[in-house]
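**Student:** have a look at this prediction, sequence included:
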Amino acid sequence: MGKKDITLNAFLGDAHIFADLINGCCFQGNTLIRPEELLPLDSAQYTRTNQGKPGKKYRDLKKLWFQEEPIAILAVENQERRDFRMPVRCMRYDADEYERQIKAFEAEAKSAQSAFEPETAIRLLPVFTLVLYYGRDEWTIPRKVYDMVDFHRKARRLRGQVPDYPLRIISVKKDMDIELFHTELKEVMGILQRMDDKASMKAFFEADRAAFSQLTEQAFEVIVNCTNSRKLRKYITENREGGCVDMCRAFDEWIEDCRKEALIEGKKAGRREGEKKGIKEGEARLARLIQLLENEGRIADIFEAAKNAAVRNRLYKKYGL
């Protein structure tokens, strides 16, 4: 697991942030799930390897939603890179969780020395997995198992009969409405949405400086790591006083630095484009001169013009090039 995933997991693992994420992404920002109703669960899940041997996989985040009694298992998978296997991965994660619940029922019945009757004993908790994609490229690869299954020719008759498994995916840049969040998740995700547009990032920051001045250290870490900004980390360190960080000053310095870098890069790109244009024009000018000299049979002058700039410029002037 990379540094970005580690810091993002630590941030989203907070019950307030986790509840805000699910409520904002799935319930239009309505407070259906409350932080105090979320209980942490071990992210390790026992499964079977491709060789059929017992194995273990780790979810990014997994919590139990509890209101006087267990209601559901809620999980979040963070993705920075697109993964065409994701629908099957999540289907397997959820199936393993259901299998874990079944085994727990079996073990409970065994310990109570009672007969295990699946039709009455098993009442599985629903398992919900949300994929949070924060990569730069658009997620255009499969969003459900059906996108991966080849229903061609005779197999098309099975379409609709084979169970599908849709992927519950939220793209931070494309799908997420940060106005539905009520915690610092709004500020963090707002910055991630604008990583490629420094002007928009600055405007977003300026519009809510008060909120940015109160961000927690975990929120800082997510922004620093996900933006790959060593300079922002440097500015945060320099603006730390008495154990607190003046995030506004650090952001001001960082965004101003980003603006200057963008201007410099823009000027460099303009010079490179001008140089390319000049080279093309020079090549076209020389090609025209060679053609004119060749038409007049002046082969010796062609070689002389190619190696001697003074001769070349004199001939350009003579032929009006």
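**Tutor:** Noted; the coordinates are in hand.
**Student:** every contact and neighbour count from this point should use C-alpha atoms.
**Tutor:** Noted.
**Student:** how many neighbours does Arg290 have?
**Tutor:** In this structure residue 290 is Ile, not Arg. For Ile290, the count of nearby residues is 19 (other Cα atoms under 10 Å).
**Student:** that one - nearest residue in space that isn't next to it in sequence?
**Tutor:** Ile302 (6.0 Å; Cα to Cα, 6 or more residues apart in numbering).
**Student:** immediately after the helix or strand containing that neighbour, which helix or strand?
**Tutor:** Element membership for Ile302, per DSSP states H and E: helix 299-307. Per DSSP H and E, the first helix or strand lying C-terminal to helix 299-307 is helix 309-318.
**Student:** in the longest strand belonging to the chain, what's buried?
**Tutor:** Longest strand in the chain, counting residues (DSSP state E): strand 69-79. Residues of strand 69-79 classed as buried: Ala72, Ile73, Leu74, Ala75, Val76, Glu77, Asn78, Gln79 (neighbour count, 16 or more other Cα atoms under 10 Å).
**Student:** likewise stretch 211-218?
**Tutor:** Buried residues in stretch 211-218 (16+ other Cα under 10 Å): Phe212, Ser213, Leu215, Gln218.
**Student:** try it against this one:
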Amino acid sequence: MSPRNTAKADIVLKNFWKDNAHFADLFNAVLFDGEQKLHPEDLREADVDLSSVLKFNGHIETIQWLRDVVKKTAYGMDFVIWGIENQQKIHYAMPLRHMIEDALSYLKEYNEIAKKNLDEKTTNTKDEFLSRFKKTDRLHPVITLFIYYGEKEWDGATSLKEMLELPDYLENLVPDYKMNLLQLRNSENLKFKNKDVQTIFDVSRLIYGKNYGKITSIYKDQNLTNELGIVIGAITGSQELINYAASEKEGGQFNMCTALDELIESGKEKLLTEMVEKKLAKNKTPDTIADELETDISIINNIIEKIEKSA
């Protein structure tokens, strides 16, 4: 294995989804049942900074907020903002966060329109001047997809109303805000067209299920790019897989099955080392340890030597 890499999962995932082909395929599979509504060539980078200044009755509040990945599709004068938020852990206030992020996106566009109207003095009535927003002005849709990569089932709210203590008689009076949530663990029926996107979801899901046999049967004769290995390692929290993928220089590819075999063996050795360390702490001899763990004395001595060197 190579020296430990310090790749941050959120940066690895942001980088993967910045690719237009990956981004478009994700939205098409999740929101449009595989129908090709978004096309990579139509996507443009959009500003991820939603920071803003809020003014209320003479009070000023600044808000700093950055989105993970944002793209824009433009068709003539009309456009749509598409956003991805990556989530490794369950966030029990996620619907509220979703609503705030989308609202800040709308506020950002409103402020831009208001400034343009003020600079160009295009408001025609007192009402338009007050809001700095003309009767004919329109904001553009913001569509956000939250991807939850965690191994366990999402057990948090998926809409604002689920977060509220809401009596039945108020049910129809309180507006809701639903989030677009994708759980990696439940992604097996999505109709991906992009091979890279399909691979990271499939392999990550199989790793979570410890279904290494199926990975072997599917990817036995296939090599994956180093990038995909690093992304899968980031998703599943496997620093070892990240290190393995990053260490494979030749052709920028590696064999997933070989990597898993080595990782499994590495995991077994790590577990055995931990057991030996506990027994050494109880002042047990190498012969006794080998006896109790039913392991060859040469292997135990090897492990003890490594422990002493790293001390």
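**Tutor:** Great, that's in hand. Everything numeric in this text was worked out from a predicted model, so none of it was measured.
**Student:** can you calculate the TM-score here?
**Tutor:** After superposition, the two chains reach a TM-score of 0.73 (TM-score structural alignment, normalised by the length of structure 2), with 257 aligned residues with a Cα RMSD of 2.9 Å.
**Student:** from the buried residues of stretch 211-218 of structure 1, which two are the most distant?
**Tutor:** Greatest spatial distance among the buried residues of stretch 211-218 of structure 1 (Cα to Cα): Ser213 and Gln218, at 13.5 Å.
**Student:** structure 1: which residue goes with Met77 of structure 2?
**Tutor:** Structural correspondence for Met77 of structure 2 with respect to structure 1 (TM-score structural alignment): Glu69.
**Student:** also Phe146 of structure 2?
**Tutor:** Matched by TM-score structural alignment, Phe146 of structure 2 corresponds to Val131 in structure 1.
**Student:** which element is that match on?
**Tutor:** Going by DSSP H and E, Val131 of structure 1 is in strand 127-133.
**Student:** next, the buried residues of that strand.
**Tutor:** Val127, Thr129, Leu130, Val131, Leu132, Tyr133.
**Student:** with structure 2 superposed, average distance for the longest strand of structure 1?
**Tutor:** Comparison of strand 69-79 of structure 1 with structure 2 after fitting gives an average deviation of 1.3 Å (mean Cα distance after the TM-score superposition for structure 1).
**Student:** what comes into contact with that strand?
**Tutor:** Here strand 69-79 of structure 1 makes contact (Cα atoms under 8 Å, 6 or more residues apart in numbering) with 5, 8-9, 59-66, 125-135.
**Student:** could you do stretch 220-237 of structure 1 as well?
**Tutor:** By Cα under 8 Å, 6+ apart, the surrounding residues in contact with stretch 220-237 of structure 1 are 3-4, 7-8, 11, 188, 191-192, 195, 245-247, 250-251, 253-254.
**Student:** now, which of those lie within strands?
**Tutor:** Val245.
**Student:** ChimeraX command for the buried members of the contacts of stretch 220-237 of structure 1?
**Tutor:** Those of the contacts of stretch 220-237 of structure 1 that count as buried under 16+ other Cα under 10 Å are selected in ChimeraX with:
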select :4,7,8,11,188,191,192,195,245,246,247,250,251,253,254
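**Student:** nearest to Asp96 of structure 1 among the contacts of stretch 220-237 of structure 1?
**Tutor:** Closest approach between those and Asp96 of structure 1, by Cα to Cα: Leu8, at 24.0 Å.
**Student:** how much space separates that closest one from Gly2 of structure 1?
**Tutor:** 10 Å (Cα to Cα, to the nearest Å).
**Student:** cool, Lys144 of structure 1 as well?
**Tutor:** Lys144 of structure 1 is 26 Å from Gly2 of structure 1, by Cα to Cα.
**Student:** which one's more surrounded, those two?
**Tutor:** Lys144 (21 against 8).
**Student:** for the residue mapped onto that one from structure 2, which residues are in contact?
**Tutor:** Structural alignment places Lys144 of structure 1 opposite Ser159 in structure 2 (criterion: TM-score structural alignment). Contacts of Ser159 of structure 2 were listed using Cα under 8 Å, 6+ apart, and they are Pro95, Asp176, Tyr177, Lys178, Met179.
**Student:** which position in structure 1 pairs with the fourth one?
**Tutor:** With TM-score structural alignment as the matching criterion, the partner of Lys178 of structure 2 in structure 1 is Pro166.
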